[in-house]
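S.K.: Got a predicted structure here, sequence first:
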Amino acid sequence: MPVIIKQPKHPLAVVRVASGYSLRTYAEAVAERAAALGHGRMAYRREKVARWEAGVEPEKPAQFAMADLHGVDPDQVRARGWPNWLLLALPGPDVLAPFTPEVALSALDDLAADPALANGADIPLLPEPVLQALTTTWTEHVQDSIARGIQGGYVGVEVSSAIHARLTALWHLDDSLGGTACTTSARTDLKMVTKLLRHARHTGQLTTDLHFLAAEYARFLGWAEFDAGNTAKAQRAWHAALRASAEAADPAHSAYLLANLALACVYDEQSTIGADLLTSARDIAGTRTTPLVAAMIDTWRVRATASTGDAKQAARLLVQAETEYERARTGDENPDWAYWMCRPTHMAETGRAFLDLGGPATAESLLTDGLTALEPGAQRDRVLYLTWIATAQARRHDLDAAATTAVKAMDIAELVESGRCTSLLTDLADELQPHRAARPVAAVLDRLTSTAS
């Protein structure tokens, strides 16, 4: 199974390491630069830098010294605040740059570049204020685009149709093999779409469709990286996807990719920001989407809200999602990317929500029903269901059942490449550890340990 890359907790750690400094030498360099800028002599203990990377905001003179050290305009230090301005010291596009076609292409070029140039360990998670600002900026831009409308007619539709077919195949490959196996293909196809946008002659609907394809490939690449366990890389992809989506002016798809970003926040224990982003996604979709898509977003809101501990709101949202799902009709023009959506109570995230709310029996029942309804090829999701069913059984103290289910999950996990599954199985091992004295549990823990090593 793939190893999940452990992300640095603070952007300063990434900037410092990328610049070749240790804690001590960085403290010395900042102190020397502060003195050169006329801020006086600063203490340069390594512990000071360690505190900054742990979340303590440096005094402004120290920040100006750091900005000068890394070539960042001091006006950006004032405008963006700590630690957001540190993102300007990293390679790649400015996440908070204006939404324009050229910046979107630049972000897509950067995303599709050789992954060897962007090791996942060198990319920080985006701070919450940056995520919120990115969402706000995108929302304002896409609303303007929708108001202007889409100009022109279909040109070269056979090109976009062929690319759509390749994209559909990737979706199903991810279902079967997991995200890790799909990142290279997604990046290769994204390069092709970006070249078409930049160099081919296209107008009207074809231009819109190419921007949608770029947005969906970038969204999918983000999803694949998220499933591989690389949340920071996923955020980088979704940033580029939001920019391409703004050019396509497709509110339903834009809401979907924003929901992807939000769900990753929930997995990364940022439940409040995840819930807020999902609310924004639902508002953006509004009435301009189908009941099925609305049900999908609201089901993920159930998971996010449950993670914050709000049981009443989670229950209300689940009823709302079920109502929307019941409104769905066979003749609805659902987007192709919504192919995987099932009944809200059958979704794995719903079962996980009840685990978070302290209802393991309900969680097990919902997850078991969902597992029964799961498509045969959805092997990665099968691991999610089984892992959370085993967790529910362990919390009900049915250890024999938990051990049996865990073995099934591990057997299937060996067939997929998903860092997310690896992480969830590690969580399951932690759940079972207090029960190691039980013989079936001990055997499962031994296998989990040997697999992880």
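M.R.: Okay, I see it.
S.K.: Please count neighbours and contacts with C-alpha atoms only from this point.
M.R.: Will do.
S.K.: Touching the helix or strand hosting residue 365 from outside, list them.
M.R.: With secondary structure defined by DSSP states H and E, residue 365 is part of helix 360-373. Residues external to helix 360-373 that are found in contact with it (CA atoms under 8 Å, 6 or more residues apart in numbering): 345-348, 350-355, 382, 385-386, 388-389, 392-393, 395-396.
S.K.: Swap in 10 Å and give it another go.
M.R.: 342-357, 374, 378, 381-396 (CA atoms under 10 Å, 6 or more residues apart in numbering).
S.K.: Centre of the chain to that helix, how far?
M.R.: Remark: helix 360-373 is offset 25 Å from the chain centroid, using CA atoms, centre = their mean, to the nearest Å.
S.K.: where's the biggest helix by length in the chain relative to the chain centroid, distance-wise?
M.R.: Taking DSSP state H as the criterion, the chain has its longest helix at helix 204-228. Its chain's C-alpha centre and that of helix 204-228 lie 14 Å apart, by CA atoms, centre = their mean.
S.K.: Below is structure B, check it against A:
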Amino acid sequence: MDTEQRKRFGRYLARLRQGTRLSQRQLAERLCVITSTGSITRNEVSRWERGGRVPNSWLPALSTALGVSLSELERAAACARGEAAPDDLPNPAETLALLLPEDDPFGPLESSTGRRIGSSTVDSLAARAHGLRLADDVLTGGDLLGPALRELRAAVRLYRETSHTEEIGRALLTSIGELAQITGWVASDAGRHDSAERIYRLGLSAAREAGNHALAGHLAGSLAYQFSNTGHEDKGLSLARAALEESGEDAPGKARALFLNRVAWAHTKTSTTDAQPAMRALGEAHEALTEDNGEAPTWAYWVSPEELEVMDARVLTELRKPLRAVPLLTKVLDRYDVTRARELALYLSWLAVALIDANEPEEAARTVRRMLDLSADLTSKRTEARSRVVLAKLEPFREVPEVGEVLDAYAA
């Protein structure tokens, strides 16, 4: 059994306990109540947290006492026992519990200790954050989450364990916010929505402490987008509006266009009967993109007229206006970068739905086949969910030969 892995598990357990504001003695007492036994003591809890022993039989009770899922605890314990490779995809909850203290995630600047860092380190960290964004263009959540979490963990530790000027500290916090945004996005794509929310909130704290209002808006808007797509439409709309407001009217045009896009999508997911709020927000997004009010942040590199047209088409599809949606999507997809397989598959799924609504099942079937072939090897929960949507939309047209062939071929 790897001693370092046991110690890592112990630190993880201690962080979970501290997060519940329990002392070691109080945790021991709570475990005794949960299991109706008095056989656990503070000394045993201390031994777990020092890495002296892994609490195998106590994991269910610890799950209840600490408010963490049993599967997460079991996986962390398996790593500590050497039964799971530590280089496997790290558990997001474990990673965040390890890297964050229970009070202030970043601590005051004057508490930093250790080697002093300067602008070259900050530049390197910013470049790594952008490297992850570029990687997300061609990789999907299941492939990228492990590396992204490791980068985020390293960045927070760099901030906490080094000394630096106040200016460098703000730049570090900005990079942490950017890393949290892309890591949260990746976690959401991997279907880890609870973990993504925690990561987004970590980044939001960093961005606010850095005084970077546009980045704070980006993080809040990213979480709003997740809410809108996971059954929390009202929360998504409220947060999307708040993100736009937090970014400020002087935010760069590309950033404002992105935030307005998210407001439009949130309106659409909240109500498909009143199109005006969503269409108004889309119009404002196009206007914002033409504004020349400062250099766009690096994280907005992908925001373009073509991407806005895709969002226009998605909103129009949701609003059941396929005759307007199909031409837009067809024009964009005809020249879309084929290396961005996930986005291409997702956009094809919207085109398929619009074609079905336009009563073009044969063409929709061809589009669905292309979408499913493209996404077959992707580790993205987003494309999985859209696959189910388009197949369900095709089902009423099963008697059409082209549709029946697709449904039979991809029934699994």
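M.R.: That came through, no problem. Everything numeric here is computed off the predicted structure, so don't read it as measured data.
S.K.: rewinding a little: mean shift between the longest helix of the first structure and the second structure?
M.R.: Overlaying the second structure shows helix 204-228 of the first structure at a mean distance of 1.2 Å from the equivalent residues (mean CA distance after the TM-score superposition for the first structure).
S.K.: Trace stretch 397-411 of the second structure over to the first structure and give me the residue numbers.
M.R.: Mapping stretch 397-411 of the second structure onto the first structure (TM-score structural alignment) gives residues 435-449.
S.K.: Now that stretch: buried residues?
M.R.: For stretch 435-449 of the first structure, the neighbour count (16 or more other CA atoms under 10 Å) marks 435, 436, 440, 441, 442, 444, 445, 448 as buried.
S.K.: can you pull the contacts of the closest residue to the second one other than its chain neighbours?
M.R.: Which is residue 436 of the first structure. Nearest residue to residue 436 of the first structure in three dimensions, chain neighbours excluded: residue 442, at 4.8 Å (CA to CA, 6 or more residues apart in numbering). Residues in contact with residue 442 of the first structure (CA under 10 Å, 6+ apart) are 403, 432, 433, 435, 436, 448.
S.K.: between the residues you listed, which is nearest residue 266 of the first structure?
M.R.: residue 432 (22.8 Å; CA to CA).
S.K.: That closest one contacts residue 402, doesn't it?
M.R.: Yes. The criterion here is CA atoms under 10 Å, and residue 432 of the first structure meets it with residue 402 at 8.6 Å.
S.K.: Residues that sit against both of the two, list them.
M.R.: With CA under 10 Å, 6+ apart as the test, residue 432 of the first structure and residue 402 both reach 390, 391, 394, 395, 441, 444.
S.K.: In strands, which of these fall?
M.R.: Applying DSSP state E to those, no entry is found in strands.
S.K.: can you name the two of those that are farthest apart?
M.R.: Across those (CA to CA), the longest gap, 16.0 Å, separates 395 and 444.
S.K.: Which single one of the contacts of residue 442 of the first structure is nearest to residue 267 of the first structure?
M.R.: Out of the contacts of residue 442 of the first structure, the member with the shortest distance to residue 267 of the first structure (by CA to CA) is residue 432, at 20.2 Å.
S.K.: The helix or strand that closest one falls within: average distance to aligned residues in the second structure?
M.R.: Element membership for residue 432 of the first structure, per DSSP H and E: helix 419-432. Helix 419-432 of the first structure differs from its equivalent in the second structure by a mean of 0.7 Å after superposition (mean CA distance after the TM-score superposition for the first structure).
S.K.: elements contacting that helix?
M.R.: Here helix 419-432 of the first structure touches helix 204-228, helix 379-395, helix 399-413, helix 439-452, going by 3 or more CA pairs under 10 Å, 6 or more residues apart in numbering; DSSP states H and E.
S.K.: And it, what's buried?
M.R.: Buried residues in helix 419-432 of the first structure (16+ other CA under 10 Å): 419, 420, 421, 422, 423, 424, 425, 426, 428, 429, 432.
S.K.: and the angle from it to helix 439-452?
M.R.: Orientation check (axes from the mean of the first three to the mean of the last three CA atoms, to 10 degrees): helix 419-432 of the first structure against helix 439-452 gives 140 degrees.
S.K.: Helix 379-395 and helix 419-432 of the first structure, what's the angle between them?
M.R.: Computed by the same axes, to 10 degrees, the angle between helix 419-432 of the first structure and helix 379-395 is 10 degrees.
S.K.: and helix 419-432 of the first structure, how far from the chain's centre?
M.R.: Counting by CA atoms, centre = their mean, helix 419-432 of the first structure comes out at 19 Å from the chain centroid.
S.K.: Give the equivalent position in the second structure for residue 167 of the first structure.
M.R.: Aligned partner of residue 167 of the first structure by TM-score structural alignment: residue 129.
S.K.: what about the helix or strand that match falls within, how far off from the first structure?
M.R.: Element membership of residue 129 of the second structure [criterion: DSSP H and E] is helix 119-138. With mean CA distance after the TM-score superposition for the first structure, helix 119-138 of the second structure departs from the first structure by a mean of 1.4 Å once superposed.
S.K.: Which part of the second structure matches stretch 275-286 of the first structure?
M.R.: Under TM-score structural alignment, the match for stretch 275-286 of the first structure is residues 237-248.
S.K.: buried stuff in that stretch?
M.R.: 237, 239, 240, 241, 242, 243, 244, 246, 247.
S.K.: what's the answer for stretch 24-33 of the first structure, then?
M.R.: Per 16+ other CA under 10 Å, stretch 24-33 of the first structure contains these buried residues: 25, 26, 27, 28, 29, 30, 31, 32, 33.
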